[in-house]
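In: need a structure here:
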Amino acid sequence: MIKIALFCAAGMSTSLLVTKMEKAAKAKGLEVEIEAFPEAQMSKHLDGVAVALLGPQIRYVLPRAQKTCGALGIPVAVIASIDYGMMNGEKVLESALKLIDK
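Out: As a prediction, this is how the structure comes out:
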């Protein structure tokens, strides 16, 4: 089971993307758990997470997220704006998997 956490300003704008990522994972036969949270609660939602992704609208928190996630050995990146805007769950899932080499 691969656990992926998405973070955005309030944790709500990424919920549709989570659904699309889960659909893409199912089509690939991957077992994933994907959840979205507000960025302000990041440190509370990293247990067991393989990779953390930030919505492009909060890219400015990347240095802080790298510090928080890095201390736990969790890779973190900003979701590509085009993939986020198009709600391209398959591309975002691929990006997440590359970060954890799966």
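
In: From here on, just use CA atoms for contacts and neighbour counts.
Out: Will do.

In: hang on, residue 66 in a strand?
Out: No. Under DSSP: H, G, I helix; E, B strand; the rest coil, residue 66 sits outside any strand and is assigned helix.

In: another one to check against the first:
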Amino acid sequence: MLKIRLFCAAGMSTSFLVTKMKKAAEVKGIEVDIEALPESSLEKSLDEVDVALLGPQIGFALPKVKKVCDAKGVPVEVIPMVDYGMMNGEKVLALALKLAGK
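Out: This next block holds a predicted model:
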């Protein structure tokens, strides 16, 4: 099972995207554990995580977050603004799969 965490300012708007990603994974027959969390919980939320994604609204934090994720061996990337804005769960799932090497 692929464990994906999405981090944003408060974890609220990103939860809509999580729902879309779960539906896309279900259609593809991929087992996932996806959760949206506030960026403030990132450091203590990376255990056994395969991929971390940042909402575009906190994309500025990527350099700092990358250091934390690199130390734990977790790939991290900012969700493209267009995919986030369109709530394109399929494309964001594809990004996560690519980062996880799947």
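
In: And the helix or strand harbouring residue 94 of structure 1 against structure 2, how far off on average?
Out: Secondary structure from DSSP states H and E places residue 94 of structure 1 in helix 89-99. Superposing on structure 2 places helix 89-99 of structure 1 at an average distance of 0.3 Å from its equivalents, by mean CA distance after the TM-score superposition for structure 1.

In: For that helix, buried residues please.
Out: For helix 89-99 of structure 1, burial by neighbour count (16 or more other CA atoms under 10 Å) applies to 89, 90, 91, 92, 93, 95, 96, 99.

In: Now do it: which elements does it pack against?
Out: Contacts of helix 89-99 of structure 1 with other secondary structure elements, assessed using 3 or more CA pairs under 8 Å, 6 or more residues apart in numbering; DSSP states H and E, are made with helix 15-27, strand 51-54, helix 81-85.

In: switch the cut-off to 6 Å
Out: Packing contacts for helix 89-99 of structure 1, counted by 3 or more CA pairs under 6 Å, 6 or more residues apart in numbering; DSSP states H and E, involve helix 15-27.

In: can you give me the angle the helix it packs on makes with helix 89-99?
Out: Counting by axes from the mean of the first three to the mean of the last three CA atoms, to 10 degrees, helix 15-27 of structure 1 lies at 70 degrees to helix 89-99.

In: How far does helix 15-27 of structure 1 sit from its chain's centre?
Out: Relative to its parent chain, helix 15-27 of structure 1 has a centroid offset of 11 Å by CA atoms, centre = their mean, to the nearest Å.
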